[in-house]
Each structure stands twice: as C-alpha cells, then as structure tokens.
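*Asks:* Okay, predicted coordinates and the sequence, questions at the end:
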Amino acid sequence: MASVSEHSGLCHAGEGAAVWRTSIDDLPEEILIKIFSHLSFTELVDVVRKVCRRWRKLSRDLRLWADKEYHVGVSRHCNSENCKSGRTEREAMLIFRSARNLRKVHKWCAVSPHVIDVLCNKCQRLADLRLHAAQKLGYSTVKNSVEQCSGIHVLTAPDELLKTEKFSEAVSRLQHLRVLCLQERYVGTTCVLRPYVLRPLGDGCPRLVEIDFGRMSVGTDDLKYFLNAKNNTLKCLRIKWSVGGTRNGGLPQLKVLDLPHGYGVEDNTVIAISHGCPGLRQLSVTHATKLSPAAFSEIDCLEHLEILDVTGCSRLGGGLFPCLVGLPRLHTLRMGTMYFGTTYFTELQPGVSSILKLSGLRCLTFDYSDVTGVPFDKFPENLISLRAHIKKGRIFSAREKLRCVYSYEIGECSSC
C-alpha cells in the first residue's frame, strides 16, 4: 500500500528520516516538451501518446510538430527522423487522426477524396499541402479543404484547382497562402492542358508572393488582370511565356522570374521586363530562339540581378557579354545548349573579351555546347572566384591554355 506522501514524492524510510523520490511525472510540462522535441515523428505517434493521458496531451503541442512532415505513397524521401511515410490510405488516415497538429503533408500518388477530407478535418493547422499531379479534385473537396485548413501557406496541386471560376473563388479565400504551384496532368503519355481562371485569385490571396504556372496556358486578359492585382506583392513568377503580345512589366516587388520553354519570347519582352521589374534578382529565359543580344541592351536597369539563365537561346552570341558588364551583382551565368539548328555554337565573338570584366562572376555554365573563343587563359588573373562548367561539351582551344583552368570545374568534356 502506498502512502499519500509517496505519491507526492516523499517516502518515509524510518522514524525521524525521510527520503525524497522523484520521477519524470514530476517534471513541469515545459521540460517534458523540451525532451519530446528530441524524439522522432514515429516515437511521438507510436510511443509517447500511448503512455498516459498527460503525455498524450503534451504530444500534440504545436512546438513538436512545426518541423514534422508526412509522406503518402513512398518512403524513399523520408530520410529524417522528423519525417514519416505510409504506403496505404488506411495508414495515412490513422496518422491524420493521431497527429492533429501535423503541418506538412506530401502525397506522391493520387488518393481518394475521403483521404483528403480526413486530413483537412483532423489536421486543421496544416500549413504545407502537396498533392499529386494526377489527383482528381471535386468542388466539395476543394471547398472543404479551404474551410477547414484556412491557414495553408504552401499549396501544390494539379491544374484542375483553377479550372473554373467556382474553383478559383474557393482557392482565393486562402488568406495566408504564400506559394502556389500548379502541375499539368497526364493521361497516359499525353499532357492535358487547360487555361486557368485567374481573376478571382487576383482579387483574393492577399499574401501570395510566389506562383508557378508550370507549362499551362494562361489567357491574355486574365494574366494581365492577375499581374496588375499582384504588382506590389508578387516576388516569384514561373510561367510558360507563349501568350502572344503579352508584356510582363510593372512588378516592382518581383525577385524571381522564370520563363521556361519561352519559344515565343521576343527582344521587346525582355526589354519590358528590364524596366518593369527593377528588383529582379533571378531571371531565367530558356529556349527562346527569337532572342538576340539586343534584348539585353537595357538590362543594366536590373542592377540587383544576381542569376541569369539563357540556356537554349541559340541566337545569343558573344554580343551578350558587353550588355552584362553593367550588372554589378551578377554572379551566375548559364548559357547551356547553345547551337544554331544543326551547327554547334562554336564561336562566341564578338565581345567575348567582355566576360573578363564580369569581376563578380562565380559560376559560368556552357553545358551541352561546343564553344570557342573563350579566353580561359585569362580567367585566373581576372575572375579569381569563377568555376566554369562544361558538361558533355567541347572547348575548342589550345591544350596548353586549357591547363590554365585547373582550378575550375570542367566536367565530362568529350575532348579538348
């Protein structure tokens, strides 16, 4: 029989003597939570919450779940103790019911709408939700997700999310949404493309700073409306720039602009970007076969530009480098896959000597290109921080000159 004093930590060892006994249950909640913070996702769910009612309550503390994430469908991405995965829908729903304060969920496969409903009903503090591109979304599922998990900050979803005005209006009610990534859906090997409905999104989501349209098409009028509505908040934009006649400008807060597969991008478009996005730090215009060095004649307006990627812009030659001299912060330049039709990009002149004036350059990439005319022998004394990289390409220069670039990364050169 235990005495009352034993329960309080005091145990009588004999007349006139007392011994104090303590256990982990005597620790204050703050200390217990600190201890629990060193435990893994699995230990919190499978061990701690099953010990007693007090521990079960503490295991749900928000501070313990800020860095935890759950993956549905695969386990190979879970290489941390803060991560847990499940392959079946049943496993996922059990976790959602147990870990009510789960903040990040990544679904690597399409699941039934019921799984998404359970997630949003049980884990209402969800901040980062990433759905598979093949996930089918009904309006009731989207509406329920928005209502139950109104604090979502990052959302990755199939393009169906903005397929109609009703869907777009539901998403626009996410007041805390900061990052939205939309993915194209494939049926077999065919990509199903559909235009977005953007106007409601332009009026809502006041904290949206980054959006990725992937390779989806965007209506000209809707895009203009959206960009005008977000001109003071949007910082990162990724879009397939194939909308005829559209010009991107007037986005003073934009920091990152990515125009992948920009076959339709013309010189005037880049000039408009230079004047309309003065705060831009990273610009990527890839496979824009219409671009000439004239497109970058006014790029010095982008005084904060640090990274420029013009991979696949085959009409650009050595004339690009003089245009870049006026960019004091440029440290990364990528010019991969440079060729004209079937003729490789073997001559960078004129103006290639201007590359030596880019004193802040740290990374120069000519991947998958055959180039010549680059003054590699002058790099060590002019570009002391540079690491040049050529992957599966060739440098047409004298072998003795190539030895001068021993400190640079020249990877997988087929010949010299």
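*Replies:* Arrived safely, thanks for sending. Numbers count the residues shown, from 1 in each chain.
*Asks:* CA only for contacts and neighbour counts going forward, please
*Replies:* Noted.
*Asks:* how about the helices in the stretch 301-416 of the chain?
*Replies:* Secondary structure of the stretch 301-416 of the chain (DSSP state H, counting those that start in this stretch): helices at 320-324, 379-382, 399-402.
*Asks:* Please verify my assumption that residue 314 contacts residue 338.
*Replies:* Yes. Contact status for residue 314 versus residue 338: in contact at 5.0 Å, counting by C-alpha atoms under 8 Å.
*Asks:* Overlap in contacts, the two.
*Replies:* Taking C-alpha atoms under 8 Å, 6 or more residues apart in numbering as the contact rule, residue 314 and residue 338 both touch residue 345.
*Asks:* which residues sit in contact with residue 169?
*Replies:* Per C-alpha under 8 Å, 6+ apart, neighbours of residue 169: 200-201, 204.
*Asks:* who wins for neighbours among those?
*Replies:* Among those, the one with the most neighbours (other C-alpha atoms under 10 Å) is residue 201, at 25 neighbours.
*Asks:* so that one makes contact with residue 171?
*Replies:* Yes. Applying C-alpha under 8 Å, one finds residue 201 in contact with residue 171, separated by 7.1 Å.
*Asks:* re the thing from before, name the stretch among the helices of the stretch 301-416 of the chain that sits most buried.
*Replies:* Ranked by mean neighbour count under mean count of other C-alpha atoms under 10 Å, those are led by helix 320-324, which reaches a mean of 21.
*Asks:* ok so, going back, now distance to residue 152 too, for the helices of the stretch 301-416 of the chain, in JSON lines please.
*Replies:* Formatted as JSON lines, those follow (distance: least, C-alpha to C-alpha, whole Å):
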{"stretch": "helix 320-324", "distance to residue 152": "40"}
{"stretch": "helix 379-382", "distance to residue 152": "48"}
{"stretch": "helix 399-402", "distance to residue 152": "52"}
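*Asks:* Pull out the buried residues from stretch 6-26.
*Replies:* residue 11 (16 or more other C-alpha atoms under 10 Å).
*Asks:* Skip the chain neighbours and tell me the closest residue to residue 5.
*Replies:* Leaving aside its chain neighbours, residue 5 sits nearest to residue 11 (6.0 Å; criterion: C-alpha to C-alpha, 6 or more residues apart in numbering).
*Asks:* Residue 340 is in contact with residue 315, correct?
*Replies:* Yes. Contact status for residue 315 versus residue 340: in contact at 7.2 Å, counting by C-alpha under 8 Å.
*Asks:* These two - which one has more neighbours?
*Replies:* residue 315 (18 against 15).
*Asks:* If you tally nearby residues, what's the number for the closest residue to the more buried one other than its chain neighbours?
*Replies:* Of all residues not flanking residue 315 in the chain, residue 292 sits nearest, at 5.4 Å (C-alpha to C-alpha, 6+ apart). Using other C-alpha under 10 Å, residue 292 has 18 other residues around it.
*Asks:* roughly how far is whichever helix or strand residue 140 is part of from the heart of the chain?
*Replies:* Residue 140 is part of helix 139-148, with elements assigned from DSSP states H and E. Centre-to-centre, helix 139-148 and its host chain are 24 Å apart (C-alpha atoms, centre = their mean, to the nearest Å).
*Asks:* dropping in the other structure now:
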Amino acid sequence: MKTLLLSHDVTFRKQAERRFTTKISNNTSVSSRLSNFTKSPTWFHDLPLEVLLKIFSNFSEKELRKNIIPVCQKWRYAALKPQLWKCFEVVGGKIPLNRICYEINRFPYLQIVVLKSVHDPKQIIRQVCRCLSNLKELTIKDCEEIPEKTLINVLYSCRNLEKLNLSGTPFRGKKVFEDISLLPNLKSLNLAKNPYITIQKLTTCVLNCTGLEEFRLSKWVSLDEILKFDDQDVSPILLNLSSSLRSLTLDCSNLTTNSFNKIFTCNCLERLSLHRAKHLDGEMFAKLHRYFPALTVLKVKHASQISDANIVQLFTEGEEIMENLQTLDLSGCWQITA
C-alpha cells in the first residue's frame, strides 16, 4: 500500500513538473516575440511606396514641395513620383529656364500650367508643346508678347485644353483666334488686356466656341482709338453664348441698355462681373433676380445709376434668389450711401 502511494506521488510530481516546464517555455517564446517587436517597430516612414503614394495624393503640389520632400530620402523619392504632380506654376523670373523645362519634362502627367509675369515664356511654352499633350488648363498671364507661331503650336499640341487664360499677355495675328475656336473642349477663355485684339478677331473666335462657359474680356485696351467695343459688336457674341455661359466678365465702358438686355438673356450665369457699367440703369439692376436664378457672384463696378433704393428692391423682391449670393461687389457706385 505504501509503495502504491509513493508511485502515485512520483507520477503526480512528474506531471506537475512537465506542466511548469511547458508554461515557462511558452512565456519565454512570448517574451522573445515582444522583445523582437519592440526592437524593430514599423514607423510611418517604413510604409510601402504604394501606401505613401496613396497618402501623398491628398496633398497639393505646394504642400509636397514644402512639407513632404524635406522629411527624408524615402519621402522625397515618393513625393517626386510624376503621377502626384498635376499642377505646375511659375511666377516671375527667379527660377532658371532650363530648370523649369527640366521640371516640365519630369512630370508628364501635368494637367495645369500657370505662367505669371515670366520675362520670356517662349522656351517654356515650347517645352509644354513637347511634353504635355494632355494639358487641360494653360495660363500665360502678364507675360511678354508671345509670337503668333509659338501660340499656334500650343493650340495644335494641346488639343484637350479646357481653359485658356492669356490675360495681360499680348499676341498678334488672326490665325491664333481661328485656332482657339477649333479647340473642341474649350470651356473658359480669358483675353483681357490684349492691346492688339480687334472686333473681327474676337468675333471669329467666340462665335465658333459653342461650348464656352466662361468668357472674360475686362480692361480691354485697343491701340486704335477709333475702335470701340459697342452694342453692335457684343450682341452677336452674347447671343451665341447665351445658352452655355456660366461666368461672364466684361468691360462695359461703351455698352448701353441694348447690350445689357443681351447680357440678361444668359440665364445660366452663376458669376457676373460688369466693369465700368456706367450705362446700367438702376431699375434694370433691381430686376437681376428675374434673369439669373443661379447667381452666386455679382460684381457691378462704377455703375453711376445704381442707388440704395435699387439695392433694397433687388434684395426684397428677389429674396430667395439673393440668398444664394456669396459675393457682392458694388465698388465705384457712388450713389450708394449705405
């Protein structure tokens, strides 16, 4: 009996030792795994390239250049991937031309190019022609005069242009205006402050741009003092664009009531800017809500016939329409006192 008890005790002791040994070994393996994890954590800069590209796609080009590229080599490599760069902007002449051309060649997926106050944009424009056939928006603003041939090459090379802004950049030649009208997807056109534009060229261009949604011709200056942009000139343009225009900016120095009546036929307008509208009648202004139900931006400058009573009438009778108005600019309307 004693022998049996001893053997049972030994057996129990061995089983207990076996369980204890297993427990220790399991704890050791867990602790070793934890130590390995703490030794090599996965930080943000260790993310795979495809994950970084997905994250960086939410940043603008300016943010990439300023905040992402300087962080580390891996982020720099990811942030400079061509597919992340859709917009390229050059202001002034501080950046060397060869550097600008290199950047344009480096980012073939660019959809927007903006050149502002560039001393000699011809070389940059040629590089755009070579590398960016799928360009959507091109702005050449306040630059030196562009040769007709250079501008024509852009229009032939970038056939998918939807927005063309040549404000403040002079150019000559009739063929340019003809080629602008041949752009099949053009929706926005800005020809402001071009001293060489003529009524004939403008009419040729705009009358053939049937899908134009935004048209800007403010602060227009002509070298020919006899040439005036009057009611007879503006009427066919506005009639042609009345069903498509969403935004209109116009210098109204020589326009009378007849032209304003034509403007009021553009019932789809969301943004209306009338500069030097000295012949705009106050009663006509007070009825704007009847013609533009989707208006969100209204700028009427130097309209000497608009009074406080006209404004009150506009916002009283058109209260529901005017609630959607986000911007109102009546600068230069000297009869307004409030």
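*Replies:* Structure received. Since the model is a prediction, treat every value here as computed from it, not as a measurement.
*Asks:* And the helix holding residue 140 of the first structure, what's buried?
*Replies:* 141-148.
*Asks:* From the residues you listed, pick the one nearest residue 105 of the first structure.
*Replies:* Using C-alpha to C-alpha, residue 145 comes nearest to residue 105 of the first structure of the buried residues of helix 139-148 of the first structure, at 13.2 Å.
*Asks:* Show me what that closest one lines up with in the second structure.
*Replies:* Taking TM-score structural alignment, the alignment pairs residue 145 of the first structure with residue 128 from the second structure.
*Asks:* Settle this for me: its match is touching residue 104, isn't it.
*Replies:* Yes. Look at residue 128 of the second structure against residue 104 with C-alpha under 8 Å: they come within range, at 7.0 Å.
*Asks:* hang on, the earlier thing: quick one: residues contacting the match of residue 145 of the first structure.
*Replies:* 104, 154.
*Asks:* you'd agree residue 6 of the first structure is in a strand?
*Replies:* No. If the criterion is DSSP: H, G, I helix; E, B strand; the rest coil, then residue 6 of the first structure is helix and not within a strand.
*Asks:* Neighbours of whatever residue of the first structure lines up with residue 163 of the second structure, how many?
*Replies:* Correspondence of residue 163 of the second structure to the first structure, assessed by TM-score structural alignment: residue 179. By the criterion of other C-alpha under 10 Å, residue 179 of the first structure has 20 neighbours.
*Asks:* Now do the contacts for the spatially closest residue to residue 132 of the second structure that is not a sequence neighbour.
*Replies:* Once flanking residues are discounted, residue 132 of the second structure sits nearest to residue 108: 6.0 Å by C-alpha to C-alpha, 6+ apart. Neighbour list for residue 108 of the second structure: 82, 131-132 [criterion: C-alpha under 8 Å, 6+ apart].
*Asks:* Which of those remain contacts when I look at the first structure?
*Replies:* With both residues aligned by TM-score structural alignment, their matches' C-alpha atoms under 8 Å, the contacts of these that the first structure also has are 131-132.
*Asks:* so how far is residue 285 of the second structure from the closest residue to residue 289 of the second structure other than its chain neighbours?
*Replies:* Leaving aside its chain neighbours, residue 289 of the second structure sits nearest to residue 318 (5.4 Å; criterion: C-alpha to C-alpha, 6+ apart). Here residue 318 of the second structure is placed at a distance of 12 Å from residue 285 of the second structure (C-alpha to C-alpha, to the nearest Å).
*Asks:* Also residue 101 of the second structure?
*Replies:* 49 Å.
*Asks:* could I get the contacts of residue 169 of the first structure as JSON lines with distance to residue 351 of the first structure?
*Replies:* Compiled in JSON lines, those are given as follows (distance: C-alpha to C-alpha, whole Å):
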{"residue": "200", "distance to residue 351 of the first structure": "48"}
{"residue": "201", "distance to residue 351 of the first structure": "45"}
{"residue": "204", "distance to residue 351 of the first structure": "47"}
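*Asks:* which secondary structure elements does whichever helix or strand comes after the helix holding residue 140 of the first structure contact?
*Replies:* Sequence-wise, the next helix or strand downstream of helix 139-148 of the first structure (DSSP H and E) is strand 154-158. Here strand 154-158 of the first structure touches strand 128-130, strand 179-183, going by 3 or more C-alpha pairs under 8 Å, 6 or more residues apart in numbering; DSSP states H and E.
*Asks:* Would you mark the buried spots in the first one?
*Replies:* Using 16+ other C-alpha under 10 Å as the test for burial, strand 128-130 of the first structure gives 128-130.
*Asks:* Now for residue 83 of the second structure: which residues touch it?
*Replies:* Counting by C-alpha under 8 Å, 6+ apart, residue 83 of the second structure makes contact with 107, 109.
*Asks:* ok, the buried residues of helix 139-148 of the first structure vs residue 369 of the first structure, which is closest?
*Replies:* residue 142 (45.8 Å).
*Asks:* so the closest one touches residue 168, yeah?
*Replies:* No. Under the criterion of C-alpha under 8 Å, residue 142 of the first structure makes no contact with residue 168, lying 9.8 Å away.
*Asks:* Name the residues contacting each of these two.
*Replies:* residue 161.
*Asks:* Can you report how many residues neighbour residue 92 of the first structure?
*Replies:* 23.
*Asks:* Okay, and it sits in which element?
*Replies:* Residue 92 of the first structure belongs to helix 89-98, assigned by DSSP H and E.
*Asks:* one step back: what does the residue nearest to residue 315 of the first structure align to in the second structure?
*Replies:* Per TM-score structural alignment, residue 292 of the first structure is aligned with residue 256.
*Asks:* I'd like to know how far its match sits from residue 281 of the second structure.
*Replies:* Taken as C-alpha to C-alpha, the span from residue 256 of the second structure to residue 281 of the second structure is 9 Å.
*Asks:* Also residue 290 of the second structure?
*Replies:* 15 Å.
*Asks:* for residue 260 of the second structure, same thing?
*Replies:* Counting by C-alpha to C-alpha - residue 260 of the second structure and residue 281 of the second structure are separated by 9 Å.
*Asks:* and if you look at residue 155 of the second structure?
*Replies:* From residue 155 of the second structure to residue 281 of the second structure the distance is 40 Å (C-alpha to C-alpha).
*Asks:* got it, and residue 57 of the second structure?
*Replies:* 50 Å.
*Asks:* ok, the two, which is more surrounded?
*Replies:* residue 281 (18 against 14).
*Asks:* residues contacting the equivalent of the more buried one over in the first structure?
*Replies:* Aligned by TM-score structural alignment, residue 281 of the second structure pairs with residue 317 of the first structure. Taking C-alpha under 8 Å, 6+ apart, we find residue 317 of the first structure in contact with 293, 347-350.
*Asks:* Sweet, I'm off.
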